[in-house]
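Enquirer: need a structure here:
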Amino acid sequence: MFLALRELKYAKLRYFLIGFIMVLIAWLVLFVSGLAKGLASDNASSIQKMDTDYLVIQKEADHRLVRSILSEDKLKVIQDYTNNESAAPLGIQMTTFTQKGSSKKIDATFFAVDMKGFLAPDVIDGRMINNKTTNEIVADSSLKEDGLKLGDYIKEQFSGKTFEIVGFSKGESFSHTPVIHINFKEWGEIHKLSANKQLFFNAIALKTSQDAAEQIDKNVAGVDLIDKSEALKSIPGYSEEQGSLIMMIVFLFIIAAFVLAVFFYVMTIQKINQFGVLKAIGATTGYIARNIVFQVLLLTFISLVISIVLTYGVAAILPSSMPFDLTPKLVLGSSGLFLAVSVIGSLISLYKVTKIDAIEAIGSAAQ
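Expert: Have a look, this model is predicted:
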């Protein structure tokens, strides 16, 4: 690696410019990756965090949670195949509300769940509600950005009901709207159901074995069984949004591979005479190839470190409303892929090195 380090020291400007371009490409890849994950969380974090294995929905709903309608009778049938605690109903309703004393309308999504079940949210501020609570809700903490706080009252537009915010959860969103958790008592009130009428749900979450789930799917009429990944894809705009961003990331990696391949190929051609001299004095092709790969890996590693620092620095000054989520796992995955792309991009240069003839290269240098 002595040769690689000496060359980096000798041609500082050349390698600085290459490293600068690599920093920009890696920075863009990391930023778009964080944006893609952030948008995915903002669109469906409530489903992603849900502690469930499967979701049962209406067969005619085309795998869309908001289109599904299941009755209490259907819930009882499904519970016969599982323990009562392993099947939990879920009600979902997109809504709009106004804060008391304000005319500003805010979009949100009601999630009706059993407050003693496994779908109940984790409260980070305030207190939890129970299944008998009246006119109280647990809201996502992102609503604090709209000026809402504990003890504030909101008025739901469609039912006209007023609720008090008694607790805040974190990272609960659905279709780019904050989730508000309510109990089924309030769910019935919102839908103006009398005591003798059945409740209706959008889905039934299951925490059960695959065999039990398959029995439900096979024997219960009028239902479909889906997993969380299928439920995520059914959220309006989720697949299209993620597909566009992932395509951008893929093209960025492809562009990076071509750019790096061209850079190192041109540099290798410029150094053919020097490589010929090295071969003439005993340097093997393997030795030269190892130095080229070491150069590529060193440049890529330094560029990635700078890019990661820049990305986290920009993320720190982004507004909290910006859906950006760059986890260490995502950074490691993207960095590893970028390293691989860089090495692949240098393979053309290695091929050129294997074809260098020492006598021919020295003869060209003498001319």
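
Enquirer: For the rest of this, base every contact and every neighbour count on C-alpha atoms.
Expert: OK.

Enquirer: So Val341 lies in a helix, does it not?
Expert: Yes. Assessed by DSSP: H, G, I helix; E, B strand; the rest coil, Val341 belongs to a helix.

Enquirer: what residues are up against it?
Expert: Phe253, Ile254, Ala256, Ala257 (Cα atoms under 8 Å, 6 or more residues apart in numbering).

Enquirer: ok, now Asp122?
Expert: Ser169, Lys170.

Enquirer: roughly how far apart are it and Gly147?
Expert: 21 Å (Cα to Cα, to the nearest Å).

Enquirer: and Asp357, how many neighbours does it have?
Expert: 17 (other Cα atoms under 10 Å).

Enquirer: cool, Phe264 as well?
Expert: So Phe264, with other Cα under 10 Å, has 22 neighbours.

Enquirer: That one sits in which helix or strand?
Expert: According to DSSP states H and E, Phe264 maps onto helix 238-270.

Enquirer: tell me which strands and helices that helix is in contact with?
Expert: Where contact means 3 or more Cα pairs under 8 Å, 6 or more residues apart in numbering; DSSP states H and E, helix 238-270 is packed against helix 12-48, helix 328-345, helix 347-354.

Enquirer: want to try TSV for those helices, with distance to Asp73 as columns?
Expert: Converted to TSV, the helices and strands packed on helix 238-270 look like this (distance: least, Cα to Cα, whole Å):
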stretch	distance to Asp73
helix 12-48	24
helix 328-345	43
helix 347-354	64
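
Enquirer: For the comparison step, fold the sequence that follows:
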Amino acid sequence: MFLALRELKYAKLRYFLIALIMILIGWLVLFVSGLANGLASDNASAIKTMNTDYLIVQEESDNRLNRSLLLEEKFHDIRQYLDETAATPLGVQMATLTKKESSKKIDATFFAIDVNSMLSPGLVEGKMINNTTTNEVVVDQSFKDNDVKIGDYVTDQASGKDFKIVGFTKGQSYSHTPVVHINFKEWASINKKVSSQGPSSRNKPFNAIALTANHDKAQQIEKEVSGISVISKDKALEGIPGYQQEQGSLLMMIVFLFIIAAVVLAVFFYVMTIQKINQFGVLKAIGAKSSQLARNIIFQVLALSTLSLVISVALTYSVSAILPASMPFDLDPQLALICSMLFLAVSVVGSLLSLYRVIKIDAMEAIGRAA
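Expert: As a prediction, this is how the structure comes out:
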């Protein structure tokens, strides 16, 4: 420890430059991680926060809700294996809305739900609709970015129907669009496939069925009921167009950044170790053990990495505070901690080459070079 601190104090500029590079790499890792998490939430938060264990979709729909089509009779077949509240239908439809007396278009996704079911979202403002409400919806609070407030009317361009906004939800987005929750009464008025069935039809279509059940029950339903697939929420997320590709690209960037960090640290400390072979040889000759010298290097690596991480985290959260609300950035403390621990682990791995070189130093040979 003493030797490591003395060396850090003696070669301030050298270690400052190493720390600066580590700060920049750590900052970039944290920022990209926050961006990846933010994009994932913006793309699929409505599914992630959904109070359900599984989703039932049409067989061979590639786990995509918008490709799935189930009929009401299929829902009744599934309900035979469950409690009354353990399953509920879900309708999904992409839409383009316009604020009343405005030409500005807002891309959104309608989620048709039974308001009394487990899919009912929490509100942050306003009131909740009910299953008999007419011309009323609750929307994600990102609608406020388009100057929409409670009491305003929006028009669905496909059906021409007007809806009054009566409440705001939080964290409800699907495929990078805010979710508009409606009841199935209004779903029938905007969905041509539903309205064409007639008011008394038992074959009204929807896209999926939310299911609360254990794994064995889910497998039983998939086996006993034909034409369906029971998928986890993770599988449903993968079915959202572009979700896997988006997250895969960002994950690859993060992995390469960790690899770059390990390589940079390995090169810096290895070069510095080569430069100090004579000094290490002298220390070994006077009784210093290889383990003591190794601890010296590890302490320097961890000290620089920890300091760099503290600064990187501070910079990341400072920048996130001034980012525009439209930028999907979300770096929660748990994610920051995971990235920090990985960064420390990568730093230690990067120093292993230097540790190996120190262990292999021959004291007499090193002293002979110095002479």
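
Enquirer: Fetch the TM-score of the aligned pair.
Expert: TM-score of the superposed chains, computed with TM-score structural alignment, normalised by the length of the first structure, equals 0.99; 366 aligned residues with a Cα RMSD of 0.8 Å.

Enquirer: on that earlier part again, restricted to buried residues, select the contacts of Val341 of the first structure in ChimeraX.
Expert: A single ChimeraX command selects the buried members of the contacts of Val341 of the first structure (16 or more other Cα atoms under 10 Å):
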select :253,256,257
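
Enquirer: Need the three-state assignment for the counterpart of Val230 of the second structure in the first structure.
Expert: By TM-score structural alignment, Val230 of the second structure lines up with Leu225 in the first structure. Reduced to three states with three-state DSSP, the structure at Leu225 of the first structure is strand.

Enquirer: What sits closest to Leu225 of the first structure if chain neighbours are left out?
Expert: Val56 (4.8 Å; Cα to Cα, 6 or more residues apart in numbering).

Enquirer: The one you found and Asp114 of the first structure, how far apart?
Expert: Counting by Cα to Cα, the gap from Val56 of the first structure to Asp114 of the first structure is 16 Å.

Enquirer: One more: Lys170 of the first structure?
Expert: To Asp114 of the first structure, Lys170 of the first structure is 18 Å away according to Cα to Cα.

Enquirer: just Ile281 of the first structure next, same as before
Expert: Distance from Ile281 of the first structure to Asp114 of the first structure, by Cα to Cα: 79 Å.

Enquirer: got it, and Ile362 of the first structure?
Expert: For Ile362 of the first structure, the distance to Asp114 of the first structure - Cα to Cα - is 81 Å.

Enquirer: Show me where the first structure has its helices.
Expert: For the first structure, helices defined by DSSP state H occupy the ranges 2-10, 12-48, 72-79, 184-190, 210-219, 228-233, 238-270, 272-280, 285-317, 328-345, 347-354, 358-366.

Enquirer: helices and strands around the second one, which ones?
Expert: The one in question is helix 12-48 of the first structure. strand 173-174, strand 177-182, helix 228-233, helix 238-270, helix 285-317, helix 328-345.

Enquirer: In JSON lines, list those along with distance to Lys132 of the first structure.
Expert: Listed next are those as JSON lines, based on distance: least, Cα to Cα, whole Å:
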{"stretch": "strand 173-174", "distance to Lys132 of the first structure": "24"}
{"stretch": "strand 177-182", "distance to Lys132 of the first structure": "10"}
{"stretch": "helix 228-233", "distance to Lys132 of the first structure": "29"}
{"stretch": "helix 238-270", "distance to Lys132 of the first structure": "35"}
{"stretch": "helix 285-317", "distance to Lys132 of the first structure": "41"}
{"stretch": "helix 328-345", "distance to Lys132 of the first structure": "41"}
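
Enquirer: Of these, flag the one that's most buried.
Expert: Across these, averaging neighbours per residue (mean count of other Cα atoms under 10 Å) puts strand 177-182 on top, at a mean of 27.
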